[in-house]
Structures are given as structure tokens and as C-alpha cells.
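>>> Here is my input, please return the structure:
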Amino acid sequence: MFGLCCCGKRSAKVEDVFRQTDSSERSVTIPDTPTEKILWLYRLFGRPTKKRQCVATSEDKPSGSKKKAKKRWWRRKNKVAPSPEEEECSKEEKRREGPEDQKAKMMGAKSVSTRQTHRYQCRGFPNSAQFCYMNSCLQSLLTLEDFVGAFRSQEQVWSSDPEAALIRAFMDIRESHLSPDAHRKIRLLVAFKEAVSVWAPEFQDFDQKDAHEFLTSVLDQMRSLGPQLQAAAASEGRIYSCPVEDHLVFKMQKTKTCKGCGAVSITEEEFTNLSLDLIPGGGTVEEMLRCYLKETELDYNCECGATTSCQRLSFVNLPKVLMLHLKRFRFTPSFQLQKVHDPVDLFRDLVVSSNQGGGCLSLVSTISHVSYTAECGHYICDGVDVNVAQEDPTDRWFTYNDEEVTETTGKAVCDERKNVSYILFYKRHD
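The predicted structure is shown next:
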């Protein structure tokens, strides 16, 4: 018998004695006699340090004890039952833990990945079919809390319009942003992509696309729904105000002056973003804006017979969110697409002047293209935490790399995205 126990082959009765039970989960039987029965196992090996309790049989257990124990399994002191979302996140964290994390837990330390990544996994979007360009654009738009809130406050208008499928798909993603259900998120992302592809068929396939082209198409389509939704709202006695118009659209003024007679021609044009040329060798965003707005010479046939004129650009007004596209791709003389790696010095604040006065804007999100070539690459997004104030001393940002989400700071983003930043979002101070 001693040999059997050493080899791990115990009888059913011995196995029942070794089976550990939680005193809070199972009931305990009280012996009928005051004398304690000494087991043969204790005679051979001695008593265990922690006294074990005998488990009552199913016949001895009172009715309803199982139900009572089931209620109490989570009810510890000063704690409440976890929500379904928290349980799903916890399961996902345990599934993702690596050997280093398990070793750290055994040593009494926190999991390495849990400290930074796992707390925010529910914020990410799965990349099932080269969706990184779309995921990055969506994360940047969701960082614009006022922009998203403007859609939410007018749900009664766009929710019933059959043509507003794009807005509904976008808001469905917003409502599931913090959900741990990856399968649901994939379905919503595919539905959003299909809604965009109705009027932009170039995004129908599952190939990698340009994030700037995709984001511009999304905003243009949302904006084009404005007149239709305004008419639908007016028929119901409501008012619809397009969030794209209110937050992202701004006007630029072009002033042309003939060099011959001095005649001036002024035109205005609306934009949702500006595309800026990179400065060879590196430069700041303010320097790139000054180069964009500086006076240039153009070929222009005037009535006086002159063939040249000067053109100057200026902001008529500043949007609530200024979106800047950095031209990191260009065509070579042989018409091959090439990526430009000139660094861009990013600063948290940007001062811009307009015909209505100057304004100060703060960087709230970036989209970066991580690659050495233009033929391939990966898009990631950095965005400020919308749950903290704009002047928050913790400077907490998030890096959204598809489903992987990590905590970072605005300072780290400005330092690390100099050579890969592609789209910048600046929010105007009220």
C-alpha cells in the first residue's frame, strides 16, 4: 500500500480524503461520537499542517445548500459580482498571458502585459482582412468626442432614414467600442466597410488602402447626407445639423493678383483637411503651414494681357478640429510611388491665424504609416484619452495597433512619430 501511494495510485477512499474543499462552498458533517477516528494515512505519514475537513455526502447535505454555495462563490468582503464585460475581459487576459506573465504572478508581481496592455484590450478593433487603415481612421474619429456626440444627439433623425446606413454603422461601432466581443466587432467593421463601398467601390475588396483616401471618402459621404437629413428632420418638426460641417469643415480664401494691372480675384473653397508638403531635411508643422500659405506665382491670363499673377492662401475661419495630411508619398520621375521619410517635429500646440482671428489648437490624435516603402506597411493610431481633461497632468494617450491597445503619453507620441506620422488631428481651444 505504501508503494501504491508513492506511485500516485490511490484508492477511491484515499482520493476522497485528499480532495481539498472550500469551507465556504461545501457543508461539513459533525461526527456522532465525540471521539475522533484516526485515519491509517495519518499513522503512516503524520497529520497535515492544515486540518482537513470531511466532505459530506450527497445524502447528508441539506437541500438547497448547493444553491446557497453557488450564490456565495463570488461574494467576498467588500466586493460585488463582476459584470459580463469584466468577466470576458478577464478571460481574454488569462488567454493572452505568456510564460513571463505567469512567472511574474507566481513571484507575487503583476503580469507584465496586464500592467499596460490587457486593461485596454476591449478598446481595440480586430484586423481580420487588412483593416488597419480603417481601424486607425475609426479610432481617430472616436477620439473626437464632440464630433461623435453631435451624431448621438440627433439619433432620431438618422436612425430612421434608409440612406443613412453609413452613420448607423459608425454609431454601432461607437456603441461597441469597449466591448470584448471580437466577433461582433468584426461584423460591425465589415458592415461599415460595405456602407462606405456603396458610393466608393474602390474600397470593396480586402486589399490594403490609403488611410487618407478612406477617411476623406467617409467624411464626404457623411457630409453629403446633410441636405437629405435636414429635409427629413424639417418634415418632423426637428432640426439636423451635420457634424462634419460643424466640426471639420473650414473655408480657405484664394487671392489672385495680376502682376500687370493689379486686378484682384478672390475665391473661397471649403475643405475638410489640408495636404501639406514635407520640408526636405525636416521641419515643424507650423513651418509646413507657412509654406502652404505663402504667396506663389502662377500662370494666369488677364484681360490686360499679362500672363502671370500672384496667389495667396488664407484661412477664412478655423474648424473645431483641423485635420492635416502630411504628403509622405510621391511619384518619382519614372512614375513609381515612393515614401518620404523626412522627419516632422510634432508639438502639442499649434497657433493658426485666420481672417476671423487667430486660434490655438492642441494635438489630440495621429495616424501613422509604419513602413520603409510605399508598397506595403501598417497603420496605427495614437489618441488622447477622452475620459481625462485636456489639461490633465497625467498626459494619458492610447496607441491603437488594431486589437492591441497600450497606454502612452502625448510627449512620447510627438517624439516617436516624427518619421511615420501621416494624418494629424488638432482640436481648437474654445
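>>> Going by C-alpha atoms from here, please, whenever you check contacts or count neighbours.
OK.
>>> the longest strand in the chain is where?
Longest strand in the chain, counting residues (DSSP state E): strand 359-370.
>>> residues of that one that come out buried?
For strand 359-370, a neighbour-count test (16 or more other C-alpha atoms under 10 Å) marks 359, 361-370 as buried.
>>> could you say which helix or strand contains residue 270?
Using DSSP states H and E, residue 270 sits in strand 264-271.
>>> From the contact counts, what lies against that strand?
Applying 3 or more C-alpha pairs under 8 Å, 6 or more residues apart in numbering; DSSP states H and E, we find strand 264-271 packed against strand 250-258.
>>> How far away from the center of its chain is the strand it packs on?
Centroid separation for strand 250-258 versus its chain: 37 Å, with C-alpha atoms, centre = their mean, to the nearest Å.
>>> One more, so I can put them side by side:
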Amino acid sequence: MLDRLPGNPHDLSALATTIKMVSSCFNSLWCAPLAPVGFCHTGDKVFAWRRKGKVILNRRGKGSALQAAKPMRRPGARNHIGVSRFPNPVQNCYINSCLQSLLTLEDFVTDIRRQEHVWSAIPEATLMKYSTPQTQGQRIVKYAKVFDNTSSPLPPPTRSFMDIAASHFSKDYFHKISLLVAFKRAVSTWNPLFGDHCQKDAHEFLISVLAQMRSLVPRLQERAAAMGGAYVCPVESHLVFRMRNTRTCKSCGAGSAVEEQFTNLSLDLLPGSGVAQMLEDYQAGSDLEYRCSCGTNTSRRCSSFVSLPRVLVLHLKRFSFAQYLELKKVHDPVALPGELVVPSSQGLGGFRLVSIISHMGTTAISGHYVCDGVDPGLGQVDPTDCWLTYNDAMVTKRSGATLCRDRQTTAYILFYQRRVRGRNTSN
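All right, here's what the predicted structure looks like:
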């Protein structure tokens, strides 16, 4: 799926008209239920696929041709790869990559699902809710209306992370598009930065989603208490960890310490090093200007882990400001270890790399995000080292070792899952 539409990406009326004509053509050609599995713009053509045929319409809707295509198989236990894709109609690869990484964290998704009775009871939790079932025609028409008028409100139940999780292996392409648009709307109501159709930073989007989920905690805990139970935030139980930041005077040794909570760490790139060395450098700290009571103006600041999360998210600073505040991309290679050992006040913690979000492109103002993740169909322990590369609507098989080598210059966000007693998650 292309990230950029031909012409003005903000003028989507022609796109909506074409989609309506495609759905009309489907209804006239086939009486059986429709199952479109692809949609893209290439030049002046719009393609829409179904089980046994392909309809081609130009952007003005003039003329159509039917061509033979291979029938799609039903997704099964060993046929989930081709249907776990997400479409990218309007520069939303940053959304797709973040969602694919979060969906790789099976225990995280399970914790959200098992507390459905709590978050489904309050209207504010639209980011996590399930949507009501709709017919194929309703989904296509809604998709056309969404892009025809991006300011039109959507029903709150459609704005759901869990509905996207439930439809992860669905072949219903148009339904996935409507869910992605609704999810983006839900995020943008809390953070207007993501309300337009421009490309955004994947790291900023990820932390915004996690912060929005955490903002619901007081309301959800209150609701759970009224129901005679308790609510545990999945973000806090899986991704949040505590660090102690210590400041020490370089002259007299006096200092102070404060503990902070994090959902991720942003690491400076060190040429010729790896993630483990960058994490050590982060904890080693740096000098800072601070006037101590002894009269010295220089102190040393360092950090250490107080607690370790179930999933450690590391953000590699691939973008930095050059002269005249020009944003540039840093292409320095970084060794990506499949295993990572992290010390803390509670002892050593072993982590396994389970997902990578990469930024493909030569500059900071353009590019494309892709996600690599462990194959969800092979369980928590995978001796075959089978990974999947999610490039929007295209999903391919790769090996973890190959990806760790190939992503050294493009890796942007890393997800390390903690190993406990032979598993990849802490319980």
C-alpha cells in the first residue's frame, strides 16, 4: 500500500466516490457475500480484490474489466500470515507498525480482554472497546463516508483497540480500514496532533496511545470498585518500570535521589556499539551544571533500574537536530541482540527481543515504517526463530537472526519481553 495518494492527499472526495462505485460494481457482479481482501492506489487505477476475481476501475469510474485471480484460502492455524496485514490508505504506516508491535504482546492484549467487564461499562474507554457487528455493505459505505468527510463523528463503540485485535486475522479489508480510521480518531480526540492525514512519528504515537490508556485508570478503578472488584492497568502491569535518578556533587559528594516511572527509554546512538552498551551508557549518566552548597557548579547524574517491566521498550534516537535546527536522520548501525540482560535493584532480568519498528528512508522528513515481530501462531517459545515482517498490507516470513542483522541501520523502537522460568513473560 502506498503511503501517499496521487495528487493532493487531503482531497479525498474522489477516493470516496471510487469506493462507492467499487462496492456498487461488486453488488452487481456477484450475488454471494463479498470478501474484498485488498485496496490500493497505483497511478490512475483503483484495484479491489475479492475471492475469484479482480475489478479494475479508473479514478473517474469509467470502464471496468474482470480478470482471473487466485482464490483466497480461509485462515487457519497455519494460514494466518496472509491475513494479519493492515491496509494503509492514507499515510498511516506509523499506526500500523505500532499496532502490530502491541498485538505481538499477547499477554498485554489478554489482560485488556479479561477486564472487558470494567472498561466496557464506561463511555470514556472508547480506545479499547469492541464495536458492534456490521454487514459488508455497511462497512464499505462507512469507509466511504469517513474519507468523504473526515470531520463527521463516528459512534464511540467503533473506536477500539480490542476490535482491531479481534479482527487481526480477518480477511475483511474494508472493515479493517474503518477500524483503523476509528482508532486514529479516538487517539486524536485526546491528542489532536494525530488528527490529520500527514505522516507522524511512530514513537510519539505509541507513547500517546499508552498515556491515553493510563489516563483512564482512576475512572476504571472507581468503576471496578463499584462492581465489587479491582482494575489493573495493562500498561502499568506490563510496560511501566521505575528508575532512580541520582545527582552527586563532584566536589563534596553530596547528592539526592528521586524515583520516576517510565514506559520506555530513549537511548542515544553510539557509533559502533550495540543496545546493551547504549543502555549502560544511559545509566552511567553525564555531567550537569548544578550549584551545590559547597560552591561547586558541576554534578554527576546517573540512573539505575529499581524495577523491571514485563516488556522493556527502547527508543533509539535516530533523529537529531543539526545546524539551524534542521532535523536529520542518523544512520549509524546498532547491534541488535536477541537476548538482553538488565540489572536492577531486584536482581538481573533476562529479556528476549520480540518486535522491532523500523524507519525506512534516508531523511527525517520522509520515509516508511515497518514492523517485525515474532510469529504469533507459534506460541510463546519458538525454537524455529520464525518472525513476520508487517509492511502494511504485505506480510512476509523472516528469521529473527536475519532481521537483527538487516535492521541495524533502521531500527527505531525495540520491544524486549522478559523471560521468567523458561517463558517470555513475567507472571
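>>> What residue in the second structure is paired with residue 195 of the first structure?
In the second structure, the residue matched to residue 195 of the first structure (TM-score structural alignment) is residue 186.
>>> How many neighbouring residues does that match have?
For residue 186 of the second structure, the neighbour count with other C-alpha atoms under 10 Å is 26.
>>> can I assume it is in contact with residue 129?
No: counting by C-alpha atoms under 8 Å, residue 186 of the second structure does not reach residue 129; the two are 10.7 Å apart.
>>> show me the contacts for the residue nearest the centre of the second structure.
The centroid of the second structure falls nearest to residue 98 when counting by C-alpha atoms, centre = their mean (0.7 Å). Counting by C-alpha atoms under 8 Å, 6 or more residues apart in numbering, residue 98 of the second structure touches 202, 205-206, 357, 371.
>>> Tell me how far it lies from residue 183 of the second structure.
Going from residue 98 of the second structure to residue 183 of the second structure by C-alpha to C-alpha, to the nearest Å gives 12 Å.
>>> again with residue 285 of the second structure
Residue 285 of the second structure sits 38 Å away from residue 183 of the second structure, going by C-alpha to C-alpha.
>>> Tell me which of these two has more neighbours.
Of the pair residue 285 of the second structure and residue 183, residue 183 is the one with more neighbours under other C-alpha under 10 Å, namely 22 against 16.
>>> for that one, helix, strand, or coil?
Of the three states, residue 183 of the second structure takes helix under DSSP: H, G, I helix; E, B strand; the rest coil.
>>> my read: it touches residue 161, true?
Yes: with contact defined as C-alpha under 8 Å, residue 183 of the second structure reaches residue 161; the gap is 6.7 Å.
>>> Check the contact lists of these two and give me the overlap.
In terms of C-alpha under 8 Å, 6+ apart, residue 183 of the second structure and residue 161 are both contacted by the residues residue 127.
>>> quick one: residue 207 of the first structure is in a helix?
No: Residue 207 of the first structure: not assigned to a helix; according to three-state DSSP it is coil.
>>> Now do the contacts for it.
With C-alpha under 8 Å, 6+ apart, residue 207 of the first structure has these contacts: 129-130.
>>> Show me what it lines up with in the second structure.
Per TM-score structural alignment, residue 207 of the first structure is aligned with residue 198.
>>> now its match: how far from residue 368 of the second structure?
With distances taken as C-alpha to C-alpha, residue 198 of the second structure is found 12 Å from residue 368 of the second structure.
>>> just to revisit the earlier point, corresponding residues in the second structure for the strand holding residue 270 of the first structure?
Matched against the second structure by TM-score structural alignment, strand 264-271 of the first structure falls on residues 255-262.
>>> mean per-residue distance, the matching stretch to the first structure?
Comparison of stretch 255-262 of the second structure with the first structure after fitting gives an average deviation of 0.8 Å (mean C-alpha distance after the TM-score superposition for the first structure).
>>> if we look at that stretch, which residues are touching it?
So stretch 255-262 of the second structure is in contact with 240-249, going by C-alpha under 8 Å, 6+ apart.
>>> how about these in TSV, adding distance to residue 39 of the second structure?
Shown next, in TSV, are these (distance: C-alpha to C-alpha, whole Å):
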residue	distance to residue 39 of the second structure
240	38
241	41
242	44
243	46
244	49
245	50
246	53
247	55
248	58
249	61
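>>> Can you report how many residues neighbour residue 284 of the first structure?
Residue neighbour count, defined by other C-alpha under 10 Å, stands at 15 for residue 284 of the first structure.
>>> so how far is residue 347 of the first structure from it?
In terms of C-alpha to C-alpha, residue 284 of the first structure sits 8 Å off from residue 347 of the first structure.
>>> same deal with residue 384 of the first structure?
On the measure of C-alpha to C-alpha, residue 384 of the first structure and residue 347 of the first structure end up 14 Å apart.
>>> the more surrounded of the two?
More neighbours surround residue 384 than the other of residue 384 of the first structure and residue 347, with 24 against 16 (other C-alpha under 10 Å).
>>> Can you tell me what residue 171 of the second structure aligns to in the first structure?
Aligning on TM-score structural alignment places residue 171 of the second structure opposite residue 180 in the first structure.
>>> Check which residues of stretch 163-180 of the first structure are buried.
For stretch 163-180 of the first structure, the neighbour count (16+ other C-alpha under 10 Å) marks 164-174, 176-180 as buried.
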